[in-house]
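In: What follows is a predicted protein model with its sequence.
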Amino acid sequence: MTKENFHESPIEKEEEISINVAEIFQAIKSHFILILAISVTFAALGAVYSLTIPNEYVSTVKLLPEIDSKSAGSNLGGLKSLAGLAGVDLGSGSGVDVVRPEIYPSVLQSTPFLQEALKSNIYVQKRKKWLSVYDYLITSPELPPIQLFGAKSDELKKDENPTILPKEGLSPELIKLNKKELAGIINLKKRISAETDKKNGMVTISVKLTDPVAAATLISFTQNYLTKYVTNYRTEKARKELNFLQDRHEESRKTYDNALSRLSAYKDQHRNTFLQVAKDQEKKMQYEVDLAFNIYSSISTQMADAAVKIQRETPVFKVLEPAQISLEKSEPKRSIITIGFLFFGLFISLVIVFFKTINLKQVLSSK
């Protein structure tokens, strides 16, 4: 490198802009009132904005569901033993509960649940009466201390003409929502949440509403819905089997009663008959009675087994932390919002002072 590279020319020294800390403090001191006014104004705006947000209360419940990890061969019982005697191995493969806790949050975010939740009733402490969740969120929502913007009820009232659907050809499971119902579902979906701890399977359900008692009431409904949903899912097959056996049990009982009545009537009619034909006919009818009784008895046993199976498949939910009525609001943090606006106003004021103090023409001409 040459010697000239280590020395700056006089022109470069003139174009160099030095930062003087004393001048910065002098500029801030001279514009202190402006900085203070802008910062206080933004802080006031932040305070007003925080009052446009209604208070929210969170209620939480923690559940420890039963995770059924069972052997598929254990359900075969005696059939597996008989198959072993015949030289057939049915195996002892393991079966795992298909209703894992990981899907519980999806259940509580599904449209069928949210529709049921909108229809449920909650007690609103501030109004001292029971309201449906739909009315509480859509028809007459809780208003913040200061309302700057109009409610959306006028927009929702425009949906007076429902969509016309054909009466036939559609699936019965098709869900049709109007604007108000859709708005309620979207609102409620943000207020109900669930998390699953993958390590221990614990499920945490949270509900956030603008009334603490209403939040606790809604989380109780959510807990009951989830436990019933999982129970019905786990026991659905066993219940269908029990219903089938009950129908067959009634049919087999009638068959047995009819066969026994025919046998009794035949014996009464042929009491003094010694013909071999009559005896053979009586044996045949007795065989029908025995067969009908065996079927009736077998179905009765299977019914008892099915009832036990339903009880065995019913899951257990242990409540680790029951729902509580929140005494303190969870949001908004009005002090944090006000302080945030204050610092933002301070930053804006410093930028204004900077551009008021610096000589932009000199900077631009130096370039």
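Out: Great, that's in hand.

In: from here on, contacts and neighbour counts on C-alpha atoms
Out: Will do.

In: show me where the stretch 251-367 of the chain has strands.
Out: Along the stretch 251-367 of the chain, the stretches classed as strands by DSSP state E, counting those that start in this stretch are 317-321.

In: How about the stretch 51-200 of the chain?
Out: Using DSSP E, counting those that start in this stretch, strands in the stretch 51-200 of the chain cover 57-65, 69-71, 94-96, 121-124, 129-132, 192-196.

In: Residue 155: what's it in contact with?
Out: Contacts for residue 155 (C-alpha atoms under 8 Å, 6 or more residues apart in numbering) come out as none.

In: hold the first one in mind and look at this next one:
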Amino acid sequence: MSTDAISPLLYPDLMASTDFVVSLFPVKITTEDGELSTDYYTYIYQHQKQSIWSVPFNWIRGQLKAFSELFADEEKTSGEGGKIDAFRLSEEQKKVVDFIKGNVQCSIDKKTNVISIVVQDQDPLVCASMADTVSARLQEFITRYRTNKARIDMEYYENLSRKAKLDYEDALARYGAYSDANLNIVRKETELKQTVLENEMQLKYNTYSALNTQLQAAKAKVQERTPAFTTLQCATVPLKPDGPKRMLFVLGMMLLTIFILSLYAIRDYLLKD
């Protein structure tokens, strides 16, 4: 914990932001069976398996959408190809963003500041790959945020030092050329001109030396501000699915069957009376 504007407690909100989720769209993934290799956006949007009870609802939704598209000329945007504008998402992109937000979860222990990242996907290899990617993206963002001011200073001193070096080399060249051209000439005017050029060269060198010292200090500051991360538990390909719970599903279907059969039996009993 520090005086940073973005403290570790805000990392879950950061990962839930639209900009962070959209940055995951072009990530390349491969399924465990090796039959599909595409970007994460296409995988989520086009290659998700549907549950049995969602098929009729998705069919009706698809028919309504196809009907509405007859009267609306909407520009389609895919996750692969052109750059996606996180400020203005299409309807399909917004659905994918919401879906990924539900799949990628981040939590932090307030006592230890340990960050836990949980990713759920239908394919185990995709799941583990995205967990690694999300972890790397979060570390990259934190590093970029914490070193931003130091990197700006470093780039500033790099530009000044580069320009000072060119000025010094130019002054050195002019001093050397003038000295060689007037090597055997003993005149007061020549000596004065040579002294002026020598002093100018020395000033340029002093400026370059001072800026180079500040540049090295800025580079050390970047290194000082760069956080070190330790992975307590790496992402692994899961061997068993986390859901849906088969036993709960079977139990639920049994209870539903018993309820329907009971209603049917009661109905027959009342009709006979």
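Out: Structure received. Source: prediction; values computed, not measured.

In: In TSV: the strands of the stretch 51-200 of structure 1, plus distance to residue 356 of structure 1 and mean neighbour count.
Out: As requested, the strands of the stretch 51-200 of structure 1 are exported to TSV (distance: least, C-alpha to C-alpha, whole Å; neighbours: other C-alpha atoms under 10 Å):
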stretch	distance to residue 356 of structure 1	mean neighbour count
strand 57-65	46	22
strand 69-71	73	13
strand 94-96	72	12
strand 121-124	55	21
strand 129-132	58	15
strand 192-196	50	20
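
In: between these, which gets nearest to residue 209 of structure 1?
Out: strand 57-65 (5.5 Å; C-alpha to C-alpha).

In: For whichever residue in structure 1 pairs up with residue 75 of structure 2, list the residues it contacts.
Out: Using TM-score structural alignment, the partner of residue 75 of structure 2 in structure 1 is residue 162. By C-alpha under 8 Å, 6+ apart, residue 162 of structure 1 lies in contact with residue 178.

In: ok, now with 10 Å
Out: Residues in contact with residue 162 of structure 1 (C-alpha atoms under 10 Å, 6 or more residues apart in numbering) are 176, 177, 178, 179.

In: do the same with residue 209 of structure 1
Out: 54-59, 136-137, 142, 188, 191-192, 215-216, 218, 329-330 are the contacts of residue 209 of structure 1 under C-alpha under 10 Å, 6+ apart.

In: Residue 186 of structure 1 too?
Out: Counting by C-alpha under 10 Å, 6+ apart, residue 186 of structure 1 has contacts 109, 111, 114, 180.

In: same check, this time on residue 182 of structure 2
Out: Here residue 182 of structure 2 is in contact with 190, 191, 194 (C-alpha under 10 Å, 6+ apart).

In: show me what contacts the last one?
Out: Taking C-alpha under 10 Å, 6+ apart as the definition of contact, the neighbours of residue 194 of structure 2 are 174, 175, 176, 178, 179, 182, 188, 200.

In: got the residue ranges for the helices in the stretch 101-250 of structure 2?
Out: 124-146, 148-181, 188-225, 246-272 (DSSP state H, counting those that start in this stretch).

In: Export those helices to JSON lines and append columns for distance to residue 234 of structure 2.
Out: Below are the helices of the stretch 101-250 of structure 2 laid out as JSON lines (distance: least, C-alpha to C-alpha, whole Å):
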{"stretch": "helix 124-146", "distance to residue 234 of structure 2": "8"}
{"stretch": "helix 148-181", "distance to residue 234 of structure 2": "28"}
{"stretch": "helix 188-225", "distance to residue 234 of structure 2": "25"}
{"stretch": "helix 246-272", "distance to residue 234 of structure 2": "28"}
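
In: which one of those lies closest to residue 10 of structure 2?
Out: helix 124-146 (11.2 Å).

In: Under the alignment, what does residue 250 of structure 1 map to in structure 2?
Out: So residue 250 of structure 1 corresponds to residue 162, using TM-score structural alignment.

In: From residue 208 of structure 1, how far out is residue 103 of structure 1?
Out: Computed as C-alpha to C-alpha, to the nearest Å, the residue 103 of structure 1 to residue 208 of structure 1 distance reads 21 Å.

In: now residue 105 of structure 1
Out: 15 Å.

In: Which one's more surrounded, the two?
Out: Per other C-alpha atoms under 10 Å, whichever of residue 105 of structure 1 and residue 208 has more neighbours is residue 208, with 24 against 18.

In: That one contacts residue 190, doesn't it?
Out: Yes - assessed by C-alpha atoms under 10 Å, residue 208 of structure 1 is found in contact with residue 190 at 8.5 Å.

In: For residue 301 of structure 1, find the nearest of the strands of the stretch 51-200 of structure 1.
Out: strand 69-71 (23.0 Å).

In: Which elements pack onto the closest one?
Out: Applying 3 or more C-alpha pairs under 10 Å, 6 or more residues apart in numbering; DSSP states H and E, we find strand 69-71 of structure 1 packed against strand 94-96.

In: What is the distance between the strand it packs on and the centre of its chain?
Out: 26 Å (C-alpha atoms, centre = their mean, to the nearest Å).
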